[in-house]
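Asks: Provided below are the primary sequence and the corresponding predicted coordinates.
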Amino acid sequence: MPVPDATLANPRADRVRQVRALSGRSARSRHGQFLVEGPQGVREAVRHAPAAVRDVYLTPAAAERYAEIVGDARAAGLYLHVGTPEVLEAMSPDAQGVLAVVRGEAPTLADALAARDPERAGRPLLVAVLAAVRDPGNAGTVIRAADAAGADLVVLAGESVDVHNPKVVRSTAGSLFHLPVVAGIPLDAALAELRAAGCLVLAADGAGALDLDDLLDDAGSGTAPDLAGPTAWVFGNEAWGLPEEHRALADAVVRVPIRGRAESLNLATAATVCLYASSRAQR
């Protein structure tokens, strides 16, 4: 596939400044758009959410190296722009020569539940709920882990980080475009809606009265709480976990067993363990 010459050569052009501004929350909110940086994220956006992609930018070298992105973008009728390395660097120092501008419309929880992936409809619901999770790397990693575990959706509740923060988007490694991510909903409202959809609500906390291993051993036996059924896991803030008022919203509080000398697990690691336990039980 022939690669066109660079047509964007001025790193101080208005277009470049407008794209770079999307690294800030105010510009994202004002324009309803966000950045996807790097080949992996852009590839998944173009393949799985082409209707949301507004523009794709590549350097000539990146267009040649990632010919599949160019081919998929052209097949989807997307606006494809080739710029010099200086232009792409000015747009984003994390672009690695590949960048996309994507429309940032997030689904409501009701819409996300109604539009459940038909391939997953034969299995119980599995949902990850982040409560006041502020660290963008952790939030993105949980979205990626939820995708890998086969979860149906992720909810960023309360005062959680902006899902379109560039570091969140990068940390998802493209998983942001594989499953719905709901944001801007209070935790109590989210859990009430998920419970109405049939989910057991489990809070993950080191002080939990129930042991995750015990629940996994008993999954499918009819005892409660049962990991084999529809489940919404709630994960708390990196620094202070889940406060008592948030734990009280759950049907049960579950701890991940620690057999070594570590004081605790990183949020994203604990979330991955819990989601995979449910995924295993639901098979």
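Replies: Alright, I've got the coordinates.
Asks: contacts and neighbour counts: CA atoms only from here.
Replies: Will do.
Asks: neighbours of residue 204, how many?
Replies: Using other Cα atoms under 10 Å, residue 204 has 26 neighbouring residues.
Asks: tell me which element the spatially closest residue to it that is not a sequence neighbour is part of?
Replies: Distance criterion Cα to Cα, 6 or more residues apart in numbering; nearest residue to residue 204, sequence neighbours excluded, is residue 254 at 5.0 Å. Assigned by DSSP states H and E, residue 254 falls within strand 252-255.
Asks: what's that strand in contact with?
Replies: 201-212, 225, 247 (Cα atoms under 8 Å, 6 or more residues apart in numbering).
Asks: so how many other residues sit close to residue 91?
Replies: 26.
Asks: what do you get for the one 4 residues further on?
Replies: Taking other Cα under 10 Å as the neighbour definition, residue 95 ends up with a count of 23.
Asks: my read is that it contacts residue 85, right?
Replies: No: assessed by Cα atoms under 8 Å, residue 95 is found out of contact with residue 85, at 9.9 Å.
Asks: how much space between residue 72 and residue 2?
Replies: Distance, residue 72 to residue 2, using Cα to Cα, to the nearest Å: 14 Å.
Asks: between those two, which one's more packed in?
Replies: Ranked by neighbour count (other Cα under 10 Å), residue 72 and residue 2 place residue 72 first, with 15 against 7.
Asks: check for me that that one belongs to a helix.
Replies: Yes: Residue 72 sits within a helix when classified using DSSP: H, G, I helix; E, B strand; the rest coil.
Asks: thought it was touching residue 45?
Replies: No: using Cα under 8 Å, residue 72 is not in contact with residue 45, being 10.2 Å away.
Asks: ok, structure two:
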Amino acid sequence: MTDLPLLSNARSERVRSVAALGRRAARDKQGRFLVEGPQAVRELLGYAVHAAEALYVTDPAASRHTEIVSTALGAGVPVHGCTEQVLAAMADTDHPQGMVAVARRVDVPLQEALDAVGERGYAVVLTHVRDPGNAGTVLRGADAFGASAVLVSAASVDVFNPKVVRSTAGSVFHLPVAVGTPVPELLHACRDRGIRLLAADGSGATALPDADLGGPHAWVMGNEAWGLEPEVLELCDDVVAIPIRRAESLNLAMAATVCLHESARGR
């Protein structure tokens, strides 16, 4: 690491600029976000290296993860050595594992995400989802079960919130994610593309095993506290309930994962 430029002043302008990305206002202004920890950085470099702007790494972490440092340098991504104090000042988490990257936003326009669904794909729509852990886990589940895209409505949590990015475990770099469209406009755009809208709701008359998953479809998931609003349910083609034996309900991330697994099984 002696050949890498070393940052040692935790109060420097560069460090403050990186640390500011923990706040949404700074992310929106800069169009950048934090990627913390070796796993997420590895996925950034493997799937979205064009978005990587800089890598900050401590000497112990560089020694443990030489392949990550080599990949970044080989791709022309600036790599900066830093002290533990500097890294702690930059990171959102208390345990960034010696590595933080800065990346440009990787979301795509809504129409590009819908193109990815095509004639046989499936997606998940998050409406007014506010919890970072839930949003990140849904993204991870969508990636795991082969979803074509994730569509995140306006008034939902920022998918580039550091907590969301950590919860995705790198999946945010694997599939198209569209953000910021108001719910009615988002649902109408899906319908215009021939994508069936399946509301996941405990009030549904259709049980999940009986749902029509043959063509392009999107699972519509509601807010953690109040679920799906009546006007959203009216815009959906079907309301689907997950059969539950004993528990009162499933949380948002669990319900989305079960629905996406069913879509994958149907393929």
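Replies: Yes, it's here. Source: prediction; values computed, not measured.
Asks: and the next helix or strand after the strand holding residue 254 of structure 1, what's buried?
Replies: Note on strand 252-255 of structure 1: by DSSP H and E, the next helix or strand toward the C-terminus is helix 267-282. By neighbour count, with 16 or more other Cα atoms under 10 Å as the criterion, the buried positions of helix 267-282 of structure 1 are 267-268, 270-279, 281-282.
Asks: just put the residues you listed in CSV and tack on distance to residue 236 of structure 1.
Replies: Putting the buried residues of helix 267-282 of structure 1 into CSV (distance: Cα to Cα, whole Å) gives the following:
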residue, distance to residue 236 of structure 1
267, 8
268, 10
270, 11
271, 10
272, 13
273, 15
274, 13
275, 14
276, 18
277, 18
278, 18
279, 20
281, 23
282, 23
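Asks: between those, which is closest to residue 238 of structure 1?
Replies: Closest to residue 238 of structure 1 out of the buried residues of helix 267-282 of structure 1 is residue 267 (5.9 Å), distances taken as Cα to Cα.
Asks: thought that closest one was touching residue 242?
Replies: No: contact criterion Cα under 8 Å: residue 267 of structure 1 and residue 242 do not qualify, at 11.2 Å.
Asks: overlap in contacts, those two.
Replies: Common neighbours of residue 267 of structure 1 and residue 242 (Cα under 8 Å, 6+ apart) are 235-236.
Asks: contacts only, for the residue nearest the centre of structure 2.
Replies: With distances taken as Cα atoms, centre = their mean, the residue of structure 2 nearest its centroid is residue 172 (4.0 Å). Residue 172 of structure 2 is in contact with 139-140, 165, counting by Cα under 8 Å, 6+ apart.
Asks: to which residue of structure 1 is it aligned?
Replies: Alignment of residue 172 of structure 2 against structure 1 is given by TM-score structural alignment, with residue 176 as its counterpart.
Asks: also residue 191 of structure 2?
Replies: Per TM-score structural alignment, residue 191 of structure 2 is aligned with residue 195.
Asks: mind listing what's buried along the one helix or strand its match maps to?
Replies: Here residue 195 of structure 1, judged by DSSP H and E, is contained in helix 187-196. For helix 187-196 of structure 1, the neighbour count (16+ other Cα under 10 Å) marks 187-188, 190-191, 194-195 as buried.
Asks: quick revisit: quick one: the match of residue 191 of structure 2 and residue 189 touch, right?
Replies: No: here residue 195 of structure 1 lies out of contact with residue 189, judged by Cα under 8 Å, at a distance of 9.9 Å.
Asks: just to revisit the earlier point, farthest-apart pair in the buried residues of helix 267-282 of structure 1, please.
Replies: 267 and 282 (22.5 Å).
Asks: run through who's touching stretch 11-20 of structure 2.
Replies: Contact partners of stretch 11-20 of structure 2, identified using Cα under 8 Å, 6+ apart, comprise 9-10, 26-27, 34, 86, 89-92, 102.
Asks: are any of these buried, and which?
Replies: Using 16+ other Cα under 10 Å as the burial test, the contacts of stretch 11-20 of structure 2 include 10, 26-27, 34, 86, 89-92, 102 as buried.
Asks: check which helices and strands the one helix or strand residue 178 of structure 2 maps to sits against.
Replies: Using DSSP H and E, residue 178 of structure 2 maps to strand 177-181. With contacts taken as 3 or more Cα pairs under 8 Å, 6 or more residues apart in numbering; DSSP states H and E, strand 177-181 of structure 2 sits against helix 110-117, strand 149-153.
Asks: again, only using 6 Å
Replies: strand 149-153 (3 or more Cα pairs under 6 Å, 6 or more residues apart in numbering; DSSP states H and E).
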